[in-house]
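S.K.: Take a look and give me a structure for this.
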Amino acid sequence: MPYATPVKPTAGPLGEPIRGAATLADIARAAGVSASTVSKVLNAKGDVAAATRERVEAVLREYGYRRRGPRTAPLLDLVFHELQSAWSLEVIRGAEKVAQEEGLSLVLSQSEGRSTPGQSWLDGVLARRPTGVLLVLSKLEAAQCRQLTTRGIPFAVIDPDGELDVDVPTVGATNWQGGLTATRHLIQLGHRRIGVVAGPSRMLCSRARLDGYRAALETAGLRFDPKLVVAGEFHHDEGHRLGKELLRSEDRPTAVVAGNDLQALGVYEAARELGLRIPQDLSVVGFDDLPVARWVGPPLTTIRQPLAEMAAAALHMVIGLARGDERTRAATRIELATELVVRASTAPPSKA
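M.R.: Reported below is the predicted structural model:
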């Protein structure tokens, strides 16, 4: 039998605890289901009702049940909420480097824009039994976390988009510091009316960058003007649309901090359409430092987010958890530093 081993205390004839390895039959009796149903849950078969699956999972956790046996292949599941930008490629690059060093193959998937992948994805992971799972800008429901933990599949979240339980391993960047640094750079150049094209407010990184912007204004004695803040998705089209909205205002900003580099390039396009020159008429700062930031004209000043390094750190964390490394278990919340990269898209404001 390929399953094994819990050490759940059970009651003896007089009610005293005894210890022993639980079997599929033990789990089935405790859950009030058949042994075949337990087997289906363990093998991620889809023909089990959700309530029954959760009941079996609860008993598995109660018994400290872990499935034993060789994994099907040395795999690492890398899950994106969307997989269509240079941002994703940087994360893949970082993960792939470590995966090659560790003899792992990457399995890429996306949750089609949803922040939480569905049960069909999870069933596939449980069937593959990979070494671990990395989720990018995503989160898992509590039940999904429990199912992965029950199967002994470690996981981590890169740049989480929402609040997570304290015991969920994460790797992120210093987003607040990045927003602060970007805004201070523009203030030091002499800008006083600084706009923001922010990312979606539902995402932690967006809120942190905007909070850093506000902190920079306050410490410089500048008033926060909500009319200078617009928010949307982290896409070029959104940067273009929101950039036009800001730059068409009667008292337009002389500089814009964008939520990411793609939005910043959208602001570039909006400025060109409105006859504004960068940086002579408008300074722009991005966030991420994707390769395209160096190629556009003028090259984009931006906050470097160490995406490849974040992915590498998350993968090392998952591998450490898979190996039972106690030092890894003690440090499962990591933030890597952001830094300002000054190029040609920022300059002192025009005196005209």
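
S.K.: From now on I want contacts and neighbour counts done on CA atoms only, so please keep to that.
M.R.: Noted.

S.K.: all strands of the stretch 101-250 of the chain, in order?
M.R.: Assigned by DSSP state E, counting those that start in this stretch, the stretch 101-250 of the chain shows strands spanning 105-110, 132-136, 155-158, 170-173, 194-198, 229-231.

S.K.: Met203 contacts Gly162, doesn't it?
M.R.: Yes - counting by CA atoms under 8 Å, Met203 sits close enough to Gly162 to count as a contact (5.8 Å).

S.K.: Which one of the strands of the stretch 101-250 of the chain lies nearest to Thr219?
M.R.: Closest approach to Thr219 among the strands of the stretch 101-250 of the chain is made by strand 194-198 (14.4 Å; CA to CA).

S.K.: Show me what the closest one packs onto, helices and strands only.
M.R.: helix 204-219, strand 229-231, helix 236-247, strand 255-258 (3 or more CA pairs under 8 Å, 6 or more residues apart in numbering; DSSP states H and E).

S.K.: Would you mind pulling the contact partners of the last one?
M.R.: Okay, so that is strand 255-258. Here strand 255-258 makes contact (CA atoms under 8 Å, 6 or more residues apart in numbering) with 182-183, 186, 191, 193-198, 239, 264, 282-287, 349.

S.K.: Just name the most buried of the helices and strands packed on strand 194-198.
M.R.: Looking across these with neighbours counted as mean count of other CA atoms under 10 Å, the highest average goes to strand 255-258: a mean of 30.

S.K.: Another sequence for comparison is provided below:
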Amino acid sequence: MTSSGPDSAEPGRQGLTVAKIAHLAGVSAPTVSRVLNGQPGVALGTRQRVEAVLREQGYQRRESGPAAILELVFHALESLWALEIIRGVEQVAREHGLAVVLTEMQGRLTPGRAWTEQVLARRPAGVIAVFSELTVQQQSQLATRSIPLVVLDPTGEPLHRTPSVGATNWSGGMAATRHLLDLGHRRIAMLSGPTEWPCCRARLDGYRAAMDAAGVPVDPDLVRVSTLYVEGGLRDGGELLRLPAPPTAIFTANDLQAFGVYEAARQAGLRIPEDLSVVGFDDLSFTRWAGPPMTTVRQPLVRMGAAAARMIVALAGGEELEQHRVELATELVVRQSTAPPSRR
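M.R.: Model (predicted):
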């Protein structure tokens, strides 16, 4: 066996061999080897028992070097939002001679067992999970094989010290709402995304903070939780505009929702910004070509993808990260979809 083989002892773990792990887990050595190599053919309960021993013993497999692959996992690839992140990851990967392997989970937040086994078998330089949730067991499996994980826009609180990248969502929500308040709006609606997701909750909290700071009560009828798609903005934006006292401005959790609000306003016979001001979030490329060009909060998606990839490269090279949580600044971009409220 070479020093990188599964029977070798780990630094600081002298004597921790496949045979010893097999003894502690009550399984055969070939079974431990299959678990370590991410191979199929091991019952789920047996695999979990071996993984538990590996975690308890602090086992980390020593590799000859990271594979020339960077795994990028998305819950869905349905908008330019994902493309911007991919661009950032690809820029850094190219600089370091890494190929990017892309997985889409078709709307599911957690990868399945098949994906886990494939990744463990490929042994990439690292995994970037975008708006996705890896289970505690999946994160432990990656850690056991020294495959670093970075979470971008986590949908929940990452495990302790799991590196993550995000944006200043609370500040962005506050800046967008303050802009509308400064224009003179008081009936300002908020279309949030699912509030169990930290990024959406932070944007909603920023909206509430701005309204509170201005001494403007938030009308509960003007706050809606919607889907982060055009259809959500069209449906829930339309409901807002049909209220007896409709909003004069709507701040949305992303640009796709805002685009849906544009269509809801058109169907209601309202003009933007003369009758309704709209602010989005993300600053996707289509916003500057919308009619009228959209005021939005720029989220540095390319830089976020690049930051996550740089973390992976550093961790794969055995470096310690200066920060385990990186938040990049958002910026309000004022265009032509916002104006003072009309005196109707």
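
S.K.: quick one: TM-score?
M.R.: Aligned and superposed, the two chains score 0.96 in TM-score terms (TM-score structural alignment, normalised by the length of the second structure); 340 aligned residues with a CA RMSD of 1.4 Å.

S.K.: before we move on, the earlier item: out of the helices and strands packed on strand 194-198 of the first structure, nearest to Ala312 of the first structure?
M.R.: Closest to Ala312 of the first structure of these is helix 204-219 (CA to CA; 19.3 Å).

S.K.: against the second structure, where does that closest one fall?
M.R.: Aligned by TM-score structural alignment, helix 204-219 of the first structure falls on residues 198-213 of the second structure.

S.K.: which residues in the stretch 201-350 of the first structure form helices?
M.R.: Per DSSP state H, counting those that start in this stretch, the stretch 201-350 of the first structure carries helices over the ranges 204-219, 236-247, 261-273, 292-295, 307-322, 326-329.

S.K.: Nearest to Val38 of the first structure, out of those?
M.R.: The closest of the helices of the stretch 201-350 of the first structure to Val38 of the first structure is helix 307-322. By CA to CA, the value is 24.2 Å.

S.K.: and Met203 and Gly162 of the first structure? which has more neighbours close in?
M.R.: In this view Met203 of the first structure and Gly162 are compared by other CA atoms under 10 Å, and Met203 has more residues nearby, 18 against 13.

S.K.: With distance to Ala271 of the first structure as added columns, please give the strands of the stretch 101-250 of the first structure in a markdown table.
M.R.: Below are the strands of the stretch 101-250 of the first structure laid out as a markdown table (distance: least, CA to CA, whole Å):
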| stretch | distance to Ala271 of the first structure |
| --- | --- |
| strand 105-110 | 33 |
| strand 132-136 | 32 |
| strand 155-158 | 33 |
| strand 170-173 | 29 |
| strand 194-198 | 13 |
| strand 229-231 | 16 |
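
S.K.: Between those, which one is closest to Ser39 of the first structure.
M.R.: Ser39 of the first structure lies closest to strand 132-136 among the strands of the stretch 101-250 of the first structure, at 21.6 Å (CA to CA).

S.K.: What helices and strands are in contact with the closest one?
M.R.: When contacts are defined as 3+ CA pairs under 8 Å, 6+ apart, strand 132-136 of the first structure packs onto strand 75-80, strand 155-158, helix 307-322.

S.K.: Now do Ile153 of the first structure against Val7 of the first structure, distance only.
M.R.: 19 Å (CA to CA, to the nearest Å).

S.K.: With neighbour numbers in mind, choose between the two.
M.R.: In this view Ile153 of the first structure and Val7 are compared by other CA under 10 Å, and Ile153 has more residues nearby, 20 against 15.

S.K.: In the stretch 51-200 of the second structure, what residue spans correspond to helices?
M.R.: All helices of the stretch 51-200 of the second structure, identified by DSSP H, counting those that start in this stretch, fall at 80-95, 113-122, 136-144, 169-182, 198-213.

S.K.: which of those is buried the deepest?
M.R.: helix 169-182 (a mean of 23).

S.K.: Which stretch of the first structure is that helix matched to in the alignment?
M.R.: Aligned using TM-score structural alignment, helix 169-182 of the second structure spans residues 175-188 in the first structure.

S.K.: Could you check how far the closest residue to Cys200 of the second structure other than its chain neighbours is from Gly317 of the second structure?
M.R.: Among residues not flanking Cys200 of the second structure along the chain, Gly193 sits closest, at 5.3 Å (CA to CA, 6 or more residues apart in numbering). Here Gly193 of the second structure is placed at a distance of 37 Å from Gly317 of the second structure (CA to CA).

S.K.: Pick out whichever of these two has more residues nearby.
M.R.: The neighbour count for Gly193 of the second structure versus Gly317, taken as other CA under 10 Å, is higher for Gly193 (24 against 12).

S.K.: So that one versus Thr227 of the second structure, what's the distance?
M.R.: Counting by CA to CA, the gap from Gly193 of the second structure to Thr227 of the second structure is 6 Å.

S.K.: quick one: contacts for Ala176 of the second structure?
M.R.: Ala176 of the second structure touches 207, 251, 279, 296-297, 332, counting by CA under 8 Å, 6+ apart.

S.K.: do Trp176 of the first structure as well
M.R.: Residues in contact with Trp176 of the first structure (CA under 8 Å, 6+ apart) are 205, 208-213.

S.K.: Which residue, neighbours along the chain excluded, lies closest to whatever residue of the second structure lines up with Arg129 of the first structure?
M.R.: Arg129 of the first structure maps onto Arg123 of the second structure when the alignment is built from TM-score structural alignment. In this structure, Arg123 of the second structure finds its nearest non-sequential neighbour in Ala67, 6.3 Å apart by CA to CA, 6+ apart.
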